[in-house]
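Participant: structure here, sequence nowhere to be found:
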């Protein structure tokens, strides 16, 4: 039975949003709030679980810290959007339909594709079988359980990017009895200015973390990692933070994707091959003047808001406007009482300005706090404006005319 038959209401335009992460929820709340008084527009959000996952804080979950329980249906209350729980198993771009759990089908007129990335454990033998990840709250909780049962031993964090740095610092701070080794091709904080980079290294050293830069993991074993040069490092637990991958569903649906499987978009975030599909967050290959955006919450939420504004414009018979985005900062936690914030140019290159220590902690806790207040503000905004998080401030941005 179709949604139209279930409600007895004629649905003139069906918008289906896949994924309820930072980008998907921003799109859902913004769009549903704007069209809730429109006759015949139905917004449906599909997600594998009701729980909203704060991906930026999963390194805290991995060390046994409890986060606020946020519910996707509760966050959608008052917007008019409906929630459908289930795994998306296929997208048929020609039939404009989505299959859920292989036994339900949703049809759409407009699709917002926001199925984000997960840790890429496919490139290195043994990583999928023997390494922990932060791909979900459940995965993080598995690591937390493992760490809690280790009286002593070595934890290897593979990947020296921001997730690796934050995870290594959190583990070392919460489990000082463990030896933490941070491995990666690049030095931690390599993209920061000299002062911020030095602060990161000093913090990792203070926490007793052994940093091994310029190395590559060739294999993950049940009790060790093997490096490309043949060296073996004993490990009682391995956390894999080296690279991400996106769902293959977009490519399988025939959408134009890049070499990483991300949907290639035009300037308005529509698929270049299927303009009724908008791609947001980690699932999208969005080109700006400085290059293709990389996946972060900082960029993900604005893509969701822009997709909502664009769809609303199209429903009103207008043309969508180009998406423009510039990076602002890189906040990195170094345990619960320390952090560094690197301010950046729009192309994400480092500025000379950075914050460290307690000031950085306060700043980071402000700008990376729970997104719930942001979504709440979106619900209250008039149809002529939208909220974009920037530098800890919520700026009202009028709809482009």
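Facilitator: Yes, it's here. Only a predicted model underlies this, so the values are computations on that prediction, with no experimental measurement involved.

Participant: contacts, neighbours, all on C-alpha from now
Facilitator: OK.

Participant: tell me, how many residues neighbour the nearest residue to residue 201 once chain neighbours are set aside?
Facilitator: Closest residue to residue 201 apart from its sequence neighbours, by Cα to Cα, 6 or more residues apart in numbering: residue 188 at 7.1 Å. Counted with other Cα atoms under 10 Å, residues neighbouring residue 188 total 24.

Participant: so residue 188 touches residue 163, yeah?
Facilitator: No - the criterion here is Cα atoms under 8 Å, and residue 188 misses it with residue 163 at 10.4 Å.

Participant: what segments of the stretch 1-150 of the chain are strands?
Facilitator: Taking DSSP state E, counting those that start in this stretch as the test, the strands found in the stretch 1-150 of the chain are 13-18, 41-47, 51-52, 70-71, 82-85, 88-92, 97-100, 104-107, 110-113, 118-119.

Participant: could you measure from the nearest residue to residue 97 once chain neighbours are set aside over to residue 20?
Facilitator: Once flanking residues are discounted, residue 97 sits nearest to residue 107: 4.2 Å by Cα to Cα, 6+ apart. As judged by Cα to Cα, to the nearest Å, residue 107 and residue 20 stand 18 Å apart.

Participant: returning to that earlier point: mind checking how far the residue nearest to residue 201 is from residue 68?
Facilitator: From residue 188 to residue 68 the distance is 29 Å (Cα to Cα).

Participant: alongside the first one, take a look at this:
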């Protein structure tokens, strides 16, 4: 490797971060002017698309990041990121290591925001600790389980629990009707599936989580023997603490090419980035996160070759929702995520959802070998 090799460091190995790493490693495998380092807290890849399965005690495949990257251009470093110095262009790890960079990719993602409501952090589980919640469910011979948050994560968790633990009473609680983003036919199918599985839907604003229940605005209460919090996420404060320009939620504000508007040597991808498209700000999903990683890898290589970066464009394709292991509903959407006419339900939707959930790891493997075939996102 030459002394002039550009040091590229990727923080975080989730869906967006890993596709950045594998696409970069594949594109740079014959180059001696670049080094690639990825930093992640653990060696195991977390399949966030399947955490509702883990929450019910199902075992997932062991997907090892170090093994995946062995023999590639990318070096894996295990550790917690504790600080970023954008002036000195270094990253500090929890064991006091410092890693220098010329280009940084910030992909630290998001975690459950249990600090948003009093008592949630103390009395509710989250999918960030899905295995602990699964142990709690396994020891319950009866009782009430309340899922706080009626978005997609809450729906998938509630239906998975109701299917696997039919002796428990499951309540899905949130401010919006489940499936509010779906078209009328897909929403009707979802409603029927919730009734079939015995999931009680309650609408209300959660104001407090107690050890034995959830309090709602206006005085209502949902009794609970176990609470799972799926309402909202928060990002790491590291970017804001380092002086990068962030939005009100702590996400790095990016330019059209996904570079920090204040520090262009820093790219931000996935949940950690505030990415604006014509239809508004993107929200964090695997569907949107992986294309940001693929795009970023391509732009870094373009910069290495002295070419101008290109603008990132993305449009949504679908809203896939599993309803336990034997049912699902897929709403196809326009680029701005408004519902289109097409949808899938039942066995076809189960196959489709499983294909989506299984796709990331094989995609990482392929991009290490065939990076130019990486999907750069759904462009409209």
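Facilitator: Perfect, thanks for sending it. All values reported here derive from a predicted model rather than from experimental measurement.

Participant: what lines up against the residue nearest to residue 97 of structure 1 once you look at structure 2?
Facilitator: Using TM-score structural alignment, the equivalent of residue 107 of structure 1 in structure 2 is residue 100.

Participant: alignment lookup: residue 151 of structure 1 to structure 2.
Facilitator: So residue 151 of structure 1 corresponds to residue 141, using TM-score structural alignment.

Participant: helix or strand for the alignment partner in structure 2 of residue 306 of structure 1, which one?
Facilitator: Residue pairing (TM-score structural alignment): residue 306 of structure 1 is matched to residue 295 of structure 2. In the assignment (DSSP states H and E), residue 295 of structure 2 maps to helix 286-304.

Participant: now do residue 365 of structure 1
Facilitator: Assessed by DSSP H and E, residue 365 of structure 1 sits inside helix 357-367.

Participant: so residue 219 of structure 1 versus residue 198 of structure 1, what's the distance?
Facilitator: Residue 219 of structure 1 is 30 Å from residue 198 of structure 1, where distance means Cα to Cα.

Participant: between these two, who's got more neighbours?
Facilitator: More neighbours surround residue 219 than the other of residue 219 of structure 1 and residue 198, with 18 against 15 (other Cα under 10 Å).

Participant: that one: what's it in contact with?
Facilitator: Contacts for residue 219 of structure 1 (Cα atoms under 8 Å, 6 or more residues apart in numbering) come out as 124-127, 225-227.

Participant: what does residue 244 of structure 2 correspond to in structure 1?
Facilitator: By TM-score structural alignment, residue 244 of structure 2 lines up with residue 255.

Participant: what sits closest to the aligned residue in structure 1 for residue 347 of structure 2 if chain neighbours are left out?
Facilitator: Under the alignment by TM-score structural alignment, residue 347 of structure 2 pairs with residue 358 in structure 1. Of all residues not flanking residue 358 of structure 1 in the chain, residue 338 sits nearest, at 6.1 Å (Cα to Cα, 6+ apart).

Participant: was I right to think residue 128 of structure 1 contacts residue 122?
Facilitator: Yes - with contact defined as Cα under 8 Å, residue 128 of structure 1 counts as touching residue 122 (6.5 Å).

Participant: of the two, which one has the most company?
Facilitator: Taking other Cα under 10 Å, residue 128 of structure 1 and residue 122 do not tie; residue 128 has more neighbours (16 against 12).

Participant: before we move on, back to that, the match of residue 347 of structure 2 reaches residue 339, doesn't it?
Facilitator: Yes - under the criterion of Cα under 8 Å, residue 358 of structure 1 makes contact with residue 339 at 7.2 Å.

Participant: with neighbour numbers in mind, choose between those two.
Facilitator: Higher neighbour count among residue 358 of structure 1 and residue 339: residue 339, with 27 against 14, using other Cα under 10 Å.

Participant: and that one, what's its match in structure 2?
Facilitator: In structure 2, residue 339 of structure 1 lines up with residue 328, judged by TM-score structural alignment.

Participant: what's the closest non-adjacent residue to its match?
Facilitator: Leaving aside its chain neighbours, residue 328 of structure 2 sits nearest to residue 322 (4.3 Å; criterion: Cα to Cα, 6+ apart).

Participant: what about the one you found, distance to residue 227 of structure 2?
Facilitator: Distance from residue 322 of structure 2 to residue 227 of structure 2, by Cα to Cα: 20 Å.

Participant: before we move on, what about residue 199 of structure 2?
Facilitator: Counting by Cα to Cα, the gap from residue 199 of structure 2 to residue 227 of structure 2 is 14 Å.

Participant: ok, back up a step: which one's more surrounded, residue 107 and residue 20 of structure 1?
Facilitator: Neighbours per residue, other Cα under 10 Å: of residue 107 of structure 1 and residue 20, the larger number sits with residue 20, 25 against 18.

Participant: what's near enough to touch that one?
Facilitator: Contacts for residue 20 of structure 1 (Cα under 8 Å, 6+ apart) come out as 45-47, 52, 72, 114.

Participant: please indicate which of those residues has the highest neighbour count?
Facilitator: The member of those that has the most neighbours, counting by other Cα under 10 Å, is residue 114 with 28 neighbours.

Participant: so what's that residue up against?
Facilitator: Taking Cα under 8 Å, 6+ apart as the criterion, residue 114 of structure 1 is in contact with 17-21, 23-24, 279-283.

Participant: ok, now with 10 Å
Facilitator: Contacts for residue 114 of structure 1 were tallied using Cα atoms under 10 Å, 6 or more residues apart in numbering; they are 17-25, 27, 46-47, 278-284, 300, 303-304.

Participant: now the closest residue to residue 237 of structure 2 other than its chain neighbours, what's its secondary structure?
Facilitator: Nearest residue to residue 237 of structure 2, sequence neighbours excluded (Cα to Cα, 6+ apart): residue 250, at 6.4 Å. Secondary structure state of residue 250 of structure 2, per DSSP: H, G, I helix; E, B strand; the rest coil, is coil.

Participant: ranges for the helices of structure 2?
Facilitator: Assigned helices in structure 2, in chain order: 15-27, 51-54, 65-69, 120-123, 130-138, 152-164, 184-196, 238-241, 286-304, 346-358, 360-369 (criterion: DSSP state H).

Participant: among these, which is the most enclosed?
Facilitator: Per residue and on average, the most neighbours among the helices of structure 2 fall to helix 15-27, with a mean of 28 (mean count of other Cα atoms under 10 Å).

Participant: report the aligned residue range of structure 1 for that helix.
Facilitator: With TM-score structural alignment as the criterion, helix 15-27 of structure 2 aligns to 22-34.

Participant: was I right about residue 127 of structure 1 contacting residue 240?
Facilitator: Yes - using Cα atoms under 10 Å, residue 127 of structure 1 makes contact with residue 240 at a distance of 7.3 Å.
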